[in-house]
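*Asks:* sharing a sequence plus its predicted fold:
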Amino acid sequence: MHTVDLNCDIGESFGAYAMGLDARVIPLASSVNVACGMHAGDPLVMERTVALAAEASVAVGAHPGYPDLQGFGRRDMALSPREVRAFTLYQIGALAAFCQAQGVALRHVKPHGQLYNRAARDRACADAIADAVRSFDSKLVLVGLAGGQLIEAGRAAGLRTASEFFADRNYTQHGTLVPRTQPNAVLTDETAAAKRVVQAVREGWVESVEGARVPVAADTICTHGDNEHALAFVRLLRQELSAAGVEVRPL
């Protein structure tokens, strides 16, 4: 039987500003990536999000990003590898404290936004993140873009890795995500997107925007649930996976 993890980025509220539908999306996922206060989130949000995940028996992971609240971690920053390692380690430790306080296991680490994108192509950045994860806990799973440098860095560091596939994003012939600045970056046909996820899990390939067949690994699927429309898509995705004989379970 094929298996796959469904992950979702959550815990992105900050102070008086509420983002996402965390209480409703968490039970639909098998693992969640919790913002650690740098690109989004704050201590109270982190504590509440871990509690919600524990209540739903969903696996918890750290979602470290660039120190860029105003830009939501989506702007590149010229951090040195030493800085990347330190910021990553700092954020993992912060979330781990809330997990420990609530008796919840921290299972994985998935970088956020532009840090994730940079680590997919920049080996020095990827090595810095992998070293931070290994230094904190070598049993943690490192999540990165399928075929990217972060997966290679994690393996070189002796970590267990999980290759990620994006349910609603288009791919280039090089196996990278089409930049959000381009009009065809996001898939709009949800039924076709769900069937493409099943294909990636069961057959290991995706069709690029250029029409090429690109091999991909899909250990975990990135989903979003920040509005009613997105929640409906996650439900559809689970239905399609189940119908295809694919079991959804945590990493």
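*Replies:* Yep, it's here.

*Asks:* contacts and neighbour counts: CA atoms only from here.
*Replies:* Fine.

*Asks:* would you map the strands across the stretch 51-200 of the chain?
*Replies:* When assigned using DSSP state E, counting those that start in this stretch, the strands of the stretch 51-200 of the chain occupy the ranges 59-63, 106-109, 141-145, 160-166.

*Asks:* out of the ones you listed, flag the one nearest residue 239.
*Replies:* Among the strands of the stretch 51-200 of the chain, the nearest to residue 239 by CA to CA is strand 160-166 (17.1 Å).

*Asks:* so of the strands of the stretch 51-200 of the chain, which one's packed in deepest?
*Replies:* strand 59-63 (a mean of 27; mean count of other CA atoms under 10 Å).

*Asks:* who are the packing partners of that one?
*Replies:* If contacts are counted by 3 or more CA pairs under 8 Å, 6 or more residues apart in numbering; DSSP states H and E, strand 59-63 sits against strand 31-35, helix 43-55, helix 81-101, strand 106-109.

*Asks:* mind doing that once more with 7 Å?
*Replies:* strand 31-35, strand 106-109 (3 or more CA pairs under 7 Å, 6 or more residues apart in numbering; DSSP states H and E).

*Asks:* one step back: what's the closest of the strands of the stretch 51-200 of the chain to residue 42?
*Replies:* strand 59-63 (12.6 Å).

*Asks:* ok now the closest one, how far from the chain's centre?
*Replies:* 9 Å (CA atoms, centre = their mean, to the nearest Å).

*Asks:* before we move on, what about stretch 87-94?
*Replies:* Distance, stretch centre to chain centre, for stretch 87-94: 16 Å (CA atoms, centre = their mean).

*Asks:* second structure for comparison follows:
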Amino acid sequence: MKVDLNSDMGESFGAWHMGDDQALLGHVSSANIACGYHAGDPVTMAATAAAAVARGVSIGAHPSLPDLQGFGRRTMQLSEAEAYGITLYQAAAMQGFAKAAGSRMRHVKAHGALYNMAAKDRKLSAGICRAVRDLDPGLVVFALAGSVMVEVARDMGLQVAQEVFADRSYQDDGSLTPRTQPGAMITELQQSIAQVRCMLQQGFVRAVSGKEVAIQADTVCLHGDQPGAALFAQAMREALLADGVTIAAP
């Protein structure tokens, strides 16, 4: 069995610092690097790309809604053309930083509200996926497992990595529990490991209601902005390796 471990990073900007990217890079196989719209800045993008290359971690763009103040987690009205434009703008910038670091960008994963909106909205998914295809049809799209975006990306001939979450709970329809609701975040390590093992070995996740929801896990997300994220990632990696799982980027 093979799976990718990814984490969102490069989310510091200016004098403001978030996360321990250097520590996280020692445990994940893919890095989703913020592109300036919800977090990150050019200096941080360059430094994070260089650090990922040094650790042998696959580089991806993490485009967001233009919402620096709300960390990209507030919904907004967006047309397909706008989704295309903001994705292409951010991903192309990240592609340039990856090239400057002596590597290449390998995937694109939308961030926050854009990600969750596109998981249910075919037009938003189409805008994002067209931008990826036009930039580089060899890029992998990271999309919420079982979502509309998986279908749209595949219909465009793009490679898709279906993403599951180690530190988020699920609803009956396979969507993530909104962060505004109790129990949205899984902070207990053993609970998180058990959830990932269930998804990998048994092909389902147990929703907060108790319902078993079928799921495919190609890449597992560990949020880098949570307290103790690096230790969380280390323990997850060690548990999966002990199960005989190969950890590698798609």
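*Replies:* Sure, I can see it. Quantities reported herein were computed from a predicted structural model and do not represent experimental measurements.

*Asks:* reformat the strands of the stretch 51-200 of structure 1 as a markdown table; add distance to residue 250 of structure 1.
*Replies:* Output for these, formatted as a markdown table (distance: least, CA to CA, whole Å):
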| stretch | distance to residue 250 of structure 1 |
| --- | --- |
| strand 59-63 | 6 |
| strand 106-109 | 9 |
| strand 141-145 | 11 |
| strand 160-166 | 11 |
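
*Asks:* any idea which of those gets closest to residue 90 of structure 1?
*Replies:* strand 59-63 (10.8 Å).

*Asks:* can you put the helices and strands packed on strand 59-63 of structure 1 in CSV and add distance to residue 93 of structure 1?
*Replies:* Listed next are these as CSV, based on distance: least, CA to CA, whole Å:
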stretch, distance to residue 93 of structure 1
strand 31-35, 12
strand 106-109, 10
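
*Asks:* how far away is the residue lying farthest from the centre of structure 1 from residue 136 of structure 1?
*Replies:* Most distant residue from the mean C-alpha position of structure 1: residue 211, 25.8 Å away (CA atoms, centre = their mean). For residue 211 of structure 1, the distance to residue 136 of structure 1 (CA to CA, to the nearest Å) stands at 42 Å.

*Asks:* list the contacts for the residue sitting nearest the centre point of structure 2?
*Replies:* With distances taken as CA atoms, centre = their mean, residue 109 lies nearest the centre of structure 2, 5.1 Å away. Residues in contact with residue 109 of structure 2 (CA atoms under 7 Å, 6 or more residues apart in numbering) are 32, 61-63, 141-143.

*Asks:* likewise residue 8 of structure 1?
*Replies:* Residue 8 of structure 1 touches 29, 31-33, 222-224, counting by CA under 7 Å, 6+ apart.

*Asks:* ok but it is inside a strand, no?
*Replies:* Yes. Residue 8 of structure 1 sits within a strand when classified using DSSP: H, G, I helix; E, B strand; the rest coil.

*Asks:* quick one, which of the helices and strands packed on strand 59-63 of structure 1 gets closest to residue 166 of structure 1.
*Replies:* Set against residue 166 of structure 1 and scored by CA to CA, those come closest in strand 31-35, at 14.3 Å.

*Asks:* ok, average deviation of the closest one from structure 2?
*Replies:* On superposition with structure 2, the mean distance recorded for strand 31-35 of structure 1 (mean CA distance after the TM-score superposition for structure 1) is 0.4 Å.

*Asks:* re the thing from before, what's the spacing between the nearest residue to the residue farthest from the centre of structure 1 once chain neighbours are set aside and residue 184 of structure 1?
*Replies:* Leaving aside its chain neighbours, residue 211 of structure 1 sits nearest to residue 173 (7.8 Å; criterion: CA to CA, 6 or more residues apart in numbering). When distance is defined by CA to CA, residue 173 of structure 1 is 14 Å away from residue 184 of structure 1.

*Asks:* got it, and residue 126 of structure 1?
*Replies:* Residue 126 of structure 1 is 27 Å from residue 184 of structure 1, by CA to CA.

*Asks:* these two - which one has more neighbours?
*Replies:* Using other CA atoms under 10 Å, the more surrounded residue of residue 126 of structure 1 and residue 184 is residue 126, with 29 against 14.

*Asks:* what's the counterpart of the more buried one in structure 2?
*Replies:* Taking TM-score structural alignment, residue 126 of structure 1 has residue 125 as its aligned residue in structure 2.

*Asks:* got the contact list for that match?
*Replies:* Residue 125 of structure 2 neighbours (CA under 7 Å, 6+ apart): 118, 149, 152.
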